[in-house]
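Participant: Need a 3D model of the following:
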Amino acid sequence: MNQRLPLALDMRGRRVLLVGAGQVAARKLGPLLRAGAHVEVVAPTLGVAIEEELAAGHLVAHRRPFAPDDVTGAWLVYALTDSPELNEQILALCEERAIWCLLGGASQESPVWSLAHRWQGHELVAVSGGGNPRRALALLGRIAKSLGWD
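Facilitator: A predicted model of the protein is given here:
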């Protein structure tokens, strides 16, 4: 039995922390910014996409390693580092503090999944691939095509 509840969240003004600034963080960033989240990034180095959004004033970034107090005040945290051990530590901190955390690279263990989604006007279609992002995108494409959204 699946014990996940799909929700559409109003992210306007919510503090979202991305720990890590590579390609996965860059993919997560666009939808968060479009949703109106206040995004903060913590990483020793920033990828090109993150640097561009920082230069445009769309986010706040801290070029340093993660510190436990970074999660304080966050509504949602993305643990997206190259270190599974650090990602697990971030998840544990968030669990202790009742903060939602998306655990990169370990979707089955993550309490939060990102759904593949697409807006058409005021209509939203969101699809889960059971933790498989490629499957979710393929399903979303088929649904959008069947709705005539292509």
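
Participant: From here on, just use CA atoms for contacts and neighbour counts.
Facilitator: Will do.

Participant: Going along the chain, name the helices of this protein.
Facilitator: Using DSSP state H, the helices of the chain run over residues 23-34, 48-55, 84-96, 133-146.

Participant: which residues does the residue sitting nearest the centre point of the chain contact?
Facilitator: Computing the C-alpha centroid of the chain and ranking residues by Cα atoms, centre = their mean puts Lys28 first, at 4.6 Å. Taking Cα atoms under 8 Å, 6 or more residues apart in numbering as the definition of contact, Lys28 has no neighbours.

Participant: Same check on the one 4 residues further on?
Facilitator: Contact analysis of Leu32 by Cα under 8 Å, 6+ apart lists Met11, Val39.

Participant: Run a quick neighbour tally on Arg142.
Facilitator: Other residues lying near Arg142 total 14 when counted by other Cα atoms under 10 Å.

Participant: to compare against the first, here's another:
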Amino acid sequence: MTIYYPMMMKLWGRPCVVIGGGKVAERKVASLLEAGGEVTLISSVLTPRLSSLVKAELIRQIPRQYRKGDLAGAFLCVVATNDRTLQKQVAQDAREEGVLANIVDSEESCDFLVPSYFRRGDLVVSISTGGKSPALAKRIRRDLEERFGWEYEALLKVLSSLRPRIVEEVKDPARRRSILEKVADPELLDLVRETDPRSLPDKVWAYLMAP
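Facilitator: Alright, predicted model coming up:
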């Protein structure tokens, strides 16, 4: 059994190669762009959405089939095609080039898996079944999306601005730790839901500083 190491990866400015031009490739490209990756797409046929990204110069297209050497200089690659021969070739080339590879629907050939996930601002919740059941991971994600609403994004945005102030003004380590632990209080989330966003920083500060 393969045990995967969970991690959050910085992709900003890193070269990423996606092979394929269909709907799966479209989703992969979207998530890579969201994380700031510099995407090169290798495919002669593209979905309308991918074509629009190429025209807007948000991604680069190589309009042909994959060739050995196309991964040179890449940080990671994604193979979004069900061509098994091509999948095996790219996986082998990626290992030779030292490029991390994600091969769609071929867990045994992957260096990394992309979990089912959702964002609430800086909060990212991801679920993986190790490639055994993407449908189950998707179901769990949907359940959690209902539980973790917009208030988590709003709270984290406020906390990111208040944390330096807490560190600066609260000198006692035990007191500071106690204050920072209060951010997990359910009552604080209720406060976020009920408060005008313009006055939220002051209300959260008052809540955290209360004895």
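
Participant: Fetch the TM-score of the aligned pair.
Facilitator: The TM-score (TM-score structural alignment, normalised by the length of structure 1) is 0.92; 150 aligned residues with a Cα RMSD of 1.7 Å.

Participant: for the helices of structure 1, which one sits closest to Pro65 of structure 1?
Facilitator: Closest to Pro65 of structure 1 of the helices of structure 1, according to Cα to Cα: helix 84-96, at 10.4 Å.

Participant: What is the mean deviation of that closest one from its aligned residues in structure 2?
Facilitator: Here the mean offset of helix 84-96 of structure 1 against structure 2 after fitting is 0.7 Å, by mean Cα distance after the TM-score superposition for structure 1.

Participant: Tell me which residues of that helix come out buried.
Facilitator: Neighbour counts using 16 or more other Cα atoms under 10 Å place Asn87, Glu88, Ile90, Leu91, Leu93, Cys94 of helix 84-96 of structure 1 among the buried residues.

Participant: Quick check: closest non-adjacent residue to the first one.
Facilitator: In space, Asn87 of structure 1 comes closest to Ala79 once its chain neighbours are excluded; the distance is 5.1 Å by Cα to Cα, 6 or more residues apart in numbering.

Participant: That neighbour contacts Gly104, doesn't it?
Facilitator: Yes: Ala79 of structure 1 lies in contact with Gly104 (Cα atoms under 8 Å); the separation is 5.7 Å.

Participant: what do the two both touch?
Facilitator: Residues touching both Ala79 of structure 1 and Gly104 (Cα under 8 Å, 6+ apart) are Asn87.

Participant: Looking at these two, which one has more neighbours?
Facilitator: The residue with more neighbours, out of Ala79 of structure 1 and Gly104, is Ala79; 26 against 23, by other Cα under 10 Å.

Participant: And the more buried one, how far from Val16 of structure 1?
Facilitator: 11 Å (Cα to Cα, to the nearest Å).

Participant: And for Gly105 of structure 1?
Facilitator: Counting by Cα to Cα, the gap from Gly105 of structure 1 to Val16 of structure 1 is 18 Å.

Participant: Out of those two, name the residue with the larger neighbour count.
Facilitator: Val16 (24 against 17).

Participant: what's the spacing between that one and Ala25 of structure 1?
Facilitator: 12 Å.

Participant: picking up where we left off before, output the helices of structure 1 in TSV; the columns should cover distance to Ala61 of structure 1.
Facilitator: Formatted as TSV, the helices of structure 1 follow (distance: least, Cα to Cα, whole Å):
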stretch	distance to Ala61 of structure 1
helix 23-34	12
helix 48-55	7
helix 84-96	18
helix 133-146	26
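
Participant: So for Arg63 of structure 1, which of those helices sits nearest?
Facilitator: Nearest of these (Cα to Cα): helix 48-55, 10.7 Å.

Participant: now the angle from the closest one to helix 23-34?
Facilitator: Orientation note: helix 48-55 of structure 1 sits at an angle of 30 degrees relative to helix 23-34 (axes from the mean of the first three to the mean of the last three Cα atoms, to 10 degrees).
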